[in-house]
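> Give me coordinates for this.
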Amino acid sequence: MSRIWNTTMDLSALSFFNLVALHGGFGRASRATGQPKATLSRRVRELEESLGVRLIERGSQTLRLTDEGAMLHARTEGLLGEIAEAGNDVAAGMGRVRGRLRVNVPLFFAHSALGRIAAGFARTYPDVQLDVTADDRFVDLAEDGYDVVVRVNPAPDETLVGRCFLRAGIVLVASPSLPRPRQAARGKPAPSVPAVLRVGNDPSSWTVVDGKREMTYRPRGVMWFSTPLLMREAVREGAGVAMLARSIVEDDLASGRLVMWGEAREGQAEAWVLHASRRLVSPKVSAFVNYLCDSYATPQAPVPAVAAGYKRGH
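Coordinates of the predicted model:
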């Protein structure tokens, strides 16, 4: 019969175990925390005895967790951090928004809007230290240590909750110097156009609406970029046409640097602010999510509550 762990766990012993696992050994954990090495070893041994399993392989030059130890560390390290943070929040008063907030956002959003939003947030919450990185790669909140991420059209993820704060149509744009091909006669292949594409995206056709007319083009990839900012620059220089969110090219369309060949018949760009799905949400995370969404909420364009695949944040 398998052994069931008594639910009255020793959080202190569990905390000592996670310190040893985090620092990579008893000696390193002792030097980093000031806890005697003997105390760390004894408390970890007590935890192993209470569980009836070995968590750490002794005798090797470097620390090696057993499979059970690795699983316990992965499942409890974040929880203990939340408990400690909750204690700090209670001690400071739950209404106080404070601490370091790590945020990851796409490049275009960082360059076009985040400076203004971050400055306003800092004025409103002076006890929060914003730590922002900008890139378009996928980041894992837990592994990369972020509190909040902003993403465009993110894939559904049950480990995250979030709010959609901005929706924008997608348009097909080109430089005025690039000739626009005529539509083919009925039954003939759609005209081929040089296309600037997003990495990993190779569509077979684009269908857009220009006024009341529906137009179809066959994109012929000439270059691929990981960020829409580079796509926009290449299109400005006449390298080809591209499907981009209207918000990214609004100024270019107004100034005539780009022209619009049509608006996508289906689909739109959705900007989401996301954080970890957990029952206790840090006041600083809630404050940032609400401030960001409020920055885009107007009587003409209310902030959408949530779309399929994500749960509403707190």
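
> hey, let's count contacts and neighbours off CA atoms from now on
Will do.

> residues in contact with the closest residue to Phe16 other than its chain neighbours?
In this structure, Phe16 finds its nearest non-sequential neighbour in Leu40, 6.0 Å apart by CA to CA, 6 or more residues apart in numbering. By CA atoms under 8 Å, 6 or more residues apart in numbering, Leu40 lies in contact with Phe16, Phe17, Val20, Phe26, Ser30.

> Could you list the buried residues of the helix or strand that the second one is a member of?
Translated: Phe17. Secondary structure assigned from DSSP states H and E places Phe17 in helix 11-23. Residues Ala13, Leu14, Ser15, Phe16, Phe17, Asn18, Leu19, Val20, Ala21, His23 are the ones in helix 11-23 that count as buried (16 or more other CA atoms under 10 Å).

> separation between the fifth one and Val161?
Using CA to CA, to the nearest Å, one obtains 30 Å as the distance from Phe17 to Val161.

> Please give the structure of this sequence too, so both can be compared:
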Amino acid sequence: MNLFEAMKVFVKVTETGSLSGAARVLNLSNPSVTRHIADLEQYLGARLLNRSTRRLSLTDTGSAYLERCKQVLADLEQATLAAGMHAANPSGVLRINAPVSFSVNHLGRLLPLYAQRYPNVKLDVTLSDRIVDLVEEGFDLAIRIGKLQNSSLVMRKLAKAHVLTCAAPAYLERHGMPQHPDDLARHTCLTYAYTLPDNEWRLQRDGKVHTVRVGGGLHCNNGDLLMAAALAGMGVIRQPTFIIGDAIRDGRLRPILTDYHGDALAVHAVYPSRQHLSAKVRTFVDFLAQQFGEVPAWDRDLPI
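Next up, the predicted model:
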């Protein structure tokens, strides 16, 4: 028995004054209405209605139960309306996990704009370059960059970024400009810990892939630190444009081997489920996709 459905039928019978009247209003058959009332009385172990050939009347128990039913159904309706409004209007805490360098360089400037547009959402952002378990660690969504592992997560592509090889002009003046990927083996290359394998750089031209084993005096798990070291003339880096784009545009870093390209990196939003997606997640993902645009700011005016 569906208790709430039976309660609704009981209230409607008392309002219309008959089983048939309740059946018409609720678009049910007469036997269905009769069964709901009988099941409810059996469940309660008490008679709710006195039946005669002409009319129905409430028992004392039925009269007391009717008032409780009306209150319960009214509370249920209010709860349903509130849940619907909450689902339609972004509110509550939005827990986000995102990569460190990407967030510091690009996500941080967008968060105030989102907060201004949706003031009822509180942003709780954790920066980490490790792959977190969204469900186990309680995140609503994550920003992930690069090739995603197969999983049950829902993913939406937000933008892309290119990976460029570059060095400071001072370094290139001392050590010369590489002309071929193989030349990188003779240069000081600063490597990133989360690139696997971290001592191999893959560049391609005209469909041919060149894999070069590189190494140098710095191996690090943060792209911003690698860029800072490259700016100081320490060596060659290969990093995404969302980190090095500004430094290339203003001449602090000079791209090398521009005829050779790597695969573009996809920037994704991932979240546990598409079903009953909350308004706070939906609006945040839509907002990021709109802000990044077809050609994101970090890729503009670069040799890609």
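
> In the second structure, which residues correspond to the helix holding Phe17 of the first structure?
Under TM-score structural alignment, helix 11-23 of the first structure has no counterpart anywhere in the second structure.

> got it, and stretch 96-110 of the first structure?
On the second structure, the counterpart of stretch 96-110 of the first structure by TM-score structural alignment is residues 89-103.

> Please name the nearest non-neighbouring residue to Val44 of the first structure.
In space, Val44 of the first structure is closest to Phe17, 5.4 Å off (CA to CA, 6+ apart).

> thinking the one you found is in contact with Arg45, fair?
No: between Phe17 of the first structure and Arg45 there is no contact under CA atoms under 8 Å: 9.1 Å.

> what do we get in the second structure for Val149 of the first structure?
Checking TM-score structural alignment: Val149 of the first structure goes with Ala142.

> what's the neighbour count on its match?
The local packing of Ala142 of the second structure (other CA atoms under 10 Å) involves 25 other residues.

> same question, Arg51 of the second structure
Using other CA under 10 Å, Arg51 of the second structure has 11 other residues around it.

> secondary structure class for the nearest residue to it once chain neighbours are set aside?
Leaving aside its sequence neighbours, Arg51 of the second structure sits nearest to Ser57 (CA to CA, 6+ apart; 6.8 Å). Following DSSP: H, G, I helix; E, B strand; the rest coil, Ser57 of the second structure is assigned to strand.

> give the contact list for Ser57 of the second structure.
With the criterion set at CA under 8 Å, 6+ apart, Ser57 of the second structure makes contact with Leu49, Asn50, Arg51.

> May I ask you to confirm that the first one is in contact with Asp60?
No: taking CA under 8 Å as the contact criterion, Leu49 of the second structure and Asp60 are not neighbours in contact, 9.0 Å apart.

> Looking at the two, which one has more neighbours?
It is Leu49, of Leu49 of the second structure and Asp60, that has more neighbours when counted by other CA under 10 Å, with 20 against 12.

> Now for the residue nearest to Gly233 of the second structure when sequence neighbours are not counted, how many residues are close by?
Leaving aside its chain neighbours, Gly233 of the second structure sits nearest to Tyr171 (4.8 Å; criterion: CA to CA, 6+ apart). Other residues near Tyr171 of the second structure number 20, with proximity taken as other CA under 10 Å.

> wouldn't Tyr171 of the second structure be in contact with Ile237 here?
No: contact criterion CA under 8 Å: Tyr171 of the second structure and Ile237 do not qualify, at 11.4 Å.

> Farthest pair within the contacts of Leu40 of the first structure?
For the contacts of Leu40 of the first structure, the farthest-apart pair by CA to CA is Phe17 and Ser30; their separation is 11.7 Å.
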